[in-house]
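[1] got a predicted structure plus its sequence, pasted below:
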Amino acid sequence: MQYRKLGKTGESISAIGLGCMGMSFAYGDTQEHNGQESLDTLELALDLGINFWDTADMYGQGANETLLSNILTKKRDKIFLATKFGFRFHDDGSYYFDGSPAYMKQAVEASLKRLKVDVIDLYYAHRVDENVPVEEMVGAMADLVKEGKVRYLGLSEASAASVRKAHAIHPIAALQSEYSLFTRDVEGSILDTTRELGITLVAYSPLGRGLTTGTIASTATLSDNDFRKGLPRFQDGNFEQNLQTVTALENFAREKGITVAQLSLAWLLAQGEDIVPIPGTKRPKYLRENAAAADVHFSQADINTIQQILDQQAVAGSRYTDAGLKLVNR
């Protein structure tokens, strides 16, 4: 495994991290059904040198943090742990964002208890609250650093302006935002800002929520409770158009002797040393495949070919529903 520096912290994190959300949330069957496989995947991650693990208190309403605690209690010193706060659930299962200092204080204590750790390495605000000034939210998060409960701070899906405001209050080590061959919103002002300030860009959903894994031939194969069925990019017509692009990328990946998932991750790594993708999986075989992408190197000609494939047709459908889009880039 290759390693990269986290912002200006001096910490070394694996160039490819592990997104743990799918083990407990969003993508159909969760760890309730295959908890042992998820635990095996977590153990294998350490064997492969993947020390950067990403979770959040909302994943399975705390279940994912509890799952990780099974490994953390035994191997805490081997893991650079990131979790997030802010999303709260209504009784009907719907959720909303609360970035208030009062809620944050409750959330961090609950996370520490579920994770069974004394300190969280990287603590993210899961979004920016339109009702709470980002300076107020980050100021309260900074208090957690002073108290020794959190080591470094991060934001997720924040605008360039919010990143600047937050960084002026307390150093921001990482900005986690969606970034992949199919989602490139961060390119431009956001990435320019993180680079100016020395902030790592942690790329979530780097495989396009499974689009660029080559494993989804039809949305009919997705479970009824898989939230991707509600995303515009996976709707009829849009999905088929996007699959054409995936097929073209698969053909090029085959020429290079790699999988399309490895191509996707290697492309992200090639965008700069400050980019760290966190592909999610609960299956050991896909974890091995993802980890091997760290050893793939592209020439400029390869990068140009990938761009030519992407230029052939636009991505069909937005990455979130209208409601989800209201929560990003603010």
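    Yep, that arrived. Numbering: from 1, shown residues only.

[2] C-alpha from now on. contacts and neighbour counts both.
    Noted.

[3] packing partners of the lengthiest helix in the chain?
    The helix that spans the most residues within the chain, counting by DSSP state H, is helix 238-256. Packing partners of helix 238-256 (3 or more C-alpha pairs under 8 Å, 6 or more residues apart in numbering; DSSP states H and E): helix 260-269, helix 300-311.

[4] and the angle for it with helix 260-269?
    Using axes from the mean of the first three to the mean of the last three C-alpha atoms, to 10 degrees, the inter-axis angle of helix 238-256 relative to helix 260-269 is 90 degrees.

[5] buried stuff in helix 238-256?
    Buried residues in helix 238-256, counted by 16 or more other C-alpha atoms under 10 Å: F239, E240, Q241, N242, L243, T245, V246, A248, L249, E250, F252, A253.

[6] could I get the full set of helices for the stretch 101-250 of the chain?
    Using DSSP state H, counting those that start in this stretch, the helices of the stretch 101-250 of the chain run over residues 101-115, 134-146, 160-169, 189-197, 238-256.

[7] second structure for comparison follows:
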Amino acid sequence: MTQQRGSLNQCPRIREPQNLTGVSEFHLLGLSEDPDLQPIIFGLFLSMYLVTVLGNLLIILAVSSDPHLHTPMYFFLSNLSLADIGFISTTVPEMLVNIQTHSGVISFVGCLTQMSLFILFLCMDDLLLTLMAYDRFVAICHPLHYAVIMNPRLCVRLVLVSFLFGLLDSQVHNLITIHFSYFENVDIANFFCDPSQVLGLACSDTFTVNILMYFVGAIYGFLPLIGIIFSYYKIISSILRIPSSGGKYKAFSTCGSHLSVVCLFYGTGIGVYLFSNKSSSTKKGTVASVMYTVVTPMLNPFIYSLNNKDIKSALWRLHRRAV
């Protein structure tokens, strides 16, 4: 691997500054360096990528083509599907190209771009799941005011705000990374430029970096999660007051798919970013990151379509029109 700014084993605080250079590129180690496994990994991830894009596109087409689904809940769902397509497209195509070219080299600028898009779509997923929880809260706890509160103009503004917050978070991470002139190493133990791992390689005060990462994570991760938990606390309290069991089941069924996606998304994401060692180069963290970067976007369309009669009906009508 060529390096204009060099691979570093030590930081400037240890070696003389005049003997050091920065980095112009990173090396993505991927899931495995075993050449016999590369075709299997390529085929598996290509299949998952195609299934994810096709599944989420079908959700978007079903929602946009069926007037019965022109409601806030499905408007947020279609935007979630769009964010999922962008999310997986940020990492997997680059990985597939690296496998085919037998190279894991990514330029510094390319790494920053991938990080920026990754964080943007990650935050959009996070905030859109929060908006969907709020939508269910208003629908179940304030049904008489639902149409007034969740009007189309507000829904569009909320999605726009989620995009802007995601863009802000991505630029904060990029500015932090650009600020660092030197890195301890250029090897990233993942198949994409994981922001936490890239910042973990920086020659800087790691304590300050970690505090900043946890602070940003609390704003963009735990605050929306707290909002989701509070919404479902109010939702469950309202459902339990419904006298008929049929009414309770109907109310719970509208939330089941969303709850499944929330648990899958937050469970894998929190496990990677909070309970793993950011400086670790083990494959466990890499495999765990596959869960929320690839598997979660792939499963979302199945979760929403298999448990949702409206989506299945819309897809069936879409199929009949196509044939």
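    That came through, no problem. The model shown is predicted, which means the values in this text are computed figures rather than measured ones.

[8] can you pull the TM-score for these?
    The pair, once superposed, lands on a TM-score of 0.24 when counted by TM-score structural alignment, normalised by the length of the second structure; 122 aligned residues with a C-alpha RMSD of 6.0 Å.

[9] ok, now how distant is V138 of the first structure from S111 of the first structure?
    Going from V138 of the first structure to S111 of the first structure by C-alpha to C-alpha, to the nearest Å gives 18 Å.

[10] of those two, which one has the most company?
    V138 (28 against 21; other C-alpha atoms under 10 Å).

[11] now I119 of the second structure: closest residue in space, sequence neighbours ignored.
    Once flanking residues are discounted, I119 of the second structure sits nearest to S170: 5.2 Å by C-alpha to C-alpha, 6 or more residues apart in numbering.

[12] hmm, back to that, export the helices of the stretch 101-250 of the first structure to JSON lines and tack on distance to Y124 of the first structure?
    Below are these laid out as JSON lines (distance: least, C-alpha to C-alpha, whole Å):
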{"stretch": "helix 101-115", "distance to Y124 of the first structure": "10"}
{"stretch": "helix 134-146", "distance to Y124 of the first structure": "9"}
{"stretch": "helix 160-169", "distance to Y124 of the first structure": "12"}
{"stretch": "helix 189-197", "distance to Y124 of the first structure": "15"}
{"stretch": "helix 238-256", "distance to Y124 of the first structure": "31"}
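
[13] between those helices, which one is closest to K75 of the first structure.
    helix 101-115 (12.3 Å; C-alpha to C-alpha).

[14] what is the orientation angle of the closest one with helix 134-146?
    40 degrees.

[15] so for D302 of the first structure, which of the helices of the stretch 101-250 of the first structure sits nearest?
    Closest approach to D302 of the first structure among the helices of the stretch 101-250 of the first structure is made by helix 238-256 (9.1 Å; C-alpha to C-alpha).

[16] okay, angle between that closest one and helix 300-311 too, please.
    For helix 238-256 of the first structure against helix 300-311, the angle by the same axes, to 10 degrees is 160 degrees.

[17] what helix or strand is H27 of the second structure on?
    When elements are defined using DSSP states H and E, H27 of the second structure is found to belong to strand 25-28.

[18] and the strands in the second structure?
    25-28, 105-107, 187-188 (DSSP state E).

[19] the first structure too?
    With strands called from DSSP E, the first structure shows them at 3-5, 12-14, 18-19, 52-54, 80-85, 87-89, 95-97, 120-125, 150-156, 172-178, 200-204, 275-277.
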